[in-house]
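Participant: Quick one, what's the 3D model for this:
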Amino acid sequence: FASLVTWTICIAKMVELSLARRNLGTALREISESRSLAEAQMALGARDGVLASLLASAMHEARLSAGISSDAGIKERAASSFAEIVRAESRRVRLGMGLLATIGATSPFVGLFGTVWGIMNSFIGISKAQTTNLAVVAPGIAEALLATALGLVAAIPAVIIYNHFARVTKGYIELVSRASGSAGRLLSRDLDRTHGGAISSRAAE
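Facilitator: This next block holds a predicted model:
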């Protein structure tokens, strides 16, 4: 059962992370030439995902902060919102990883318990038969070896898969951080443009 759960999580995470990385990479390329948040949102269109959430958060903060002259406060609040989105995305893509770690850590001990149980049965058989004949000992030893093998079959793939997806997830979160930086730069450009226009208007007056 543990092995089945491991491979189910493996396939599901493989599909999930592959799609997430591809979609985010495509979205970042689509907004690479955008000069403002509005242009970036138009470039994405109806595309959903973490980058769309970051851009929407930046636009929301810009609207709420309209009329405020301090860029630093706006950027700080936007950065706080971005951090929440990045943390939420990190939690989402790490779902199932804890179960893999648990299977990898506990399966050998389950196998060890089976090993001890099999050896105990062998000793019980010896005490009842009053002989160390192989026919008496073999069934218990076979149970012990089978339990050990089953524990390793569950544990080894779980550990390998966990380590693989830990690396892949780390790479994806770095990509999400890049997306957060892109949204922050677009917001900064919008603020500079807005305040620069206001200064020019006052100078003209």
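Participant: alpha carbons only for contacts and neighbour counts from here, please
Facilitator: Will do.
Participant: my guess is residue 3 contacts residue 154, does it?
Facilitator: Yes: here residue 3 lies in contact with residue 154, judged by C-alpha atoms under 8 Å, at a distance of 4.6 Å.
Participant: and the two? which has more neighbours close in?
Facilitator: residue 154 (26 against 21; other C-alpha atoms under 10 Å).
Participant: what about whichever strand or helix holds the more buried one, distance to the chain center?
Facilitator: Using DSSP states H and E, residue 154 sits within helix 134-204. Centre-to-centre, helix 134-204 and its host chain are 4 Å apart (C-alpha atoms, centre = their mean, to the nearest Å).
Participant: Repeat that for stretch 21-30.
Facilitator: Per C-alpha atoms, centre = their mean, the centroid offset for stretch 21-30 relative to its chain is 17 Å.
Participant: tell me the contacts of the residue lying farthest from the centre of the chain?
Facilitator: Each residue of the chain has a distance to the centre, and by C-alpha atoms, centre = their mean the biggest one is for residue 130: 57.5 Å. Listed by C-alpha atoms under 8 Å, 6 or more residues apart in numbering, the contact set of residue 130 is empty.
Participant: do you know how far it is from residue 139?
Facilitator: 16 Å (C-alpha to C-alpha, to the nearest Å).
Participant: Then residue 166?
Facilitator: 41 Å.
Participant: Report the secondary structure state of residue 68.
Facilitator: Secondary structure, DSSP: H, G, I helix; E, B strand; the rest coil: residue 68 is coil.
Participant: To check against the first, give me the structure of this:
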Amino acid sequence: MNVTQDLSILSLIANASVVVKIVMAILLALSFMSWYWIFRKGFAIRQAGRRTSEFEHQFWSGGELAQLYRGVAGDRGGAGQLARIFEAGYREFSKLRGQPKLEASDIIDGSRRAMRATYQRELDDLEAHLAFLASVGSVSPYVGLFGTVWGIMNAFRGLGDVGTATLAHVAPGIAEALVATAIGLFAAIPAVVAYNRYAHDLDRLAIRFESFMEEFSNILQRQLR
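Facilitator: Purely as a prediction, here's the structure:
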């Protein structure tokens, strides 16, 4: 067997020790899972941004709030996060306004609490599994490093059975060990990039939600005068 064959990627993986193979398998599984959630969360966040823009355009077009509420309530499956926040606030507002002996401030506070609760649920749903991407990004390099250290230890341990150490004896073991680090970086880098991008996008969405809740509360307060 020549050195070139020993240093081919498939040969290195096939000839790796059991521990290094387990490390590589774990890292590949984490990489596949992270890519699944990268595409899944990317689609969900883009859809949330698009539906938020559509609802904002519909809300500020000057239509009646009651009619808008009926449309959102009748299409909850197709409504976006901001539409559901609006629905929760207007539903609570309508319920409290029909009760006697309630101050305007109590009605507005109740509507805000309903919107805040829905806002938190929607944001938690969008943030789900982002922690997994963060974990993959932070842990994968260390898991790969463990496989590298183990492989190098095996490579140097094998030198004890050889009278004269040459590059042909050392290179395959070290290269095999470094493959684990490469796979760890392959799993970590996309997860970190996706997590940072999605966290930024969610922060911007959260600001849009909070701004809408404040503006909508002001509109409801004017209706009580």
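Participant: follow-up on the earlier one: how about the corresponding residue of structure 2 for the residue farthest from the centre of structure 1, secondary structure?
Facilitator: Using TM-score structural alignment, the partner of residue 130 of structure 1 in structure 2 is residue 163. Recorded secondary structure, residue 163 of structure 2: coil (three-state DSSP).
Participant: ok, residue 163 of structure 2 to residue 209 of structure 2 distance?
Facilitator: For residue 163 of structure 2, the distance to residue 209 of structure 2 - C-alpha to C-alpha - is 71 Å.
Participant: what's the answer for residue 162 of structure 2, then?
Facilitator: Distance from residue 162 of structure 2 to residue 209 of structure 2, by C-alpha to C-alpha: 68 Å.
Participant: which residues sit against stretch 173-181 of structure 1?
Facilitator: By C-alpha under 8 Å, 6+ apart, stretch 173-181 of structure 1 touches 21, 24-25, 28, 50-51, 54, 82, 86, 89-90.
Participant: What residues does the residue sitting nearest the centre point of structure 2 make contact with?
Facilitator: Nearest to the mean C-alpha position of structure 2, by C-alpha atoms, centre = their mean, lies residue 130 at 2.8 Å. By C-alpha under 8 Å, 6+ apart, the contact list for residue 130 of structure 2 reads 195, 199.
Participant: hmm, 7 Å instead?
Facilitator: residue 195 (C-alpha atoms under 7 Å, 6 or more residues apart in numbering).
Participant: Return the residue of structure 1 aligned against it.
Facilitator: Match for residue 130 of structure 2 (TM-score structural alignment): residue 97.
Participant: Same question for residue 107 of structure 2.
Facilitator: Residue 107 of structure 2 maps onto residue 74 in structure 1, by TM-score structural alignment.
Participant: same question, residue 201 of structure 2
Facilitator: Going residue by residue (TM-score structural alignment), residue 201 of structure 2 aligns to residue 168.
Participant: Look up how far residue 89 of structure 1 lies from the nearest residue to its match once chain neighbours are set aside.
Facilitator: Nearest non-adjacent residue to residue 168 of structure 1, counting by C-alpha to C-alpha, 6 or more residues apart in numbering: residue 17, 7.7 Å away. Distance, residue 17 of structure 1 to residue 89 of structure 1, by C-alpha to C-alpha: 11 Å.
Participant: Same question for residue 143 of structure 1.
Facilitator: 45 Å.
Participant: More neighbours: the two, which one.
Facilitator: residue 143 (19 against 16).
Participant: Pull the number of nearby residues for residue 47 of structure 1.
Facilitator: 13.
Participant: what does the one 3 residues further on give?
Facilitator: Neighbourhood size, residue 50 of structure 1 [other C-alpha under 10 Å]: 21.
Participant: and it, what pairs with it in structure 2?
Facilitator: By TM-score structural alignment, residue 50 of structure 1 lines up with residue 81.
Participant: Next: residue 140 of structure 1.
Facilitator: Using TM-score structural alignment, residue 140 of structure 1 pairs with residue 173 in structure 2.
Participant: cool, residue 37 of structure 1 as well?
Facilitator: Under TM-score structural alignment, residue 37 of structure 1 pairs with residue 65 in structure 2.
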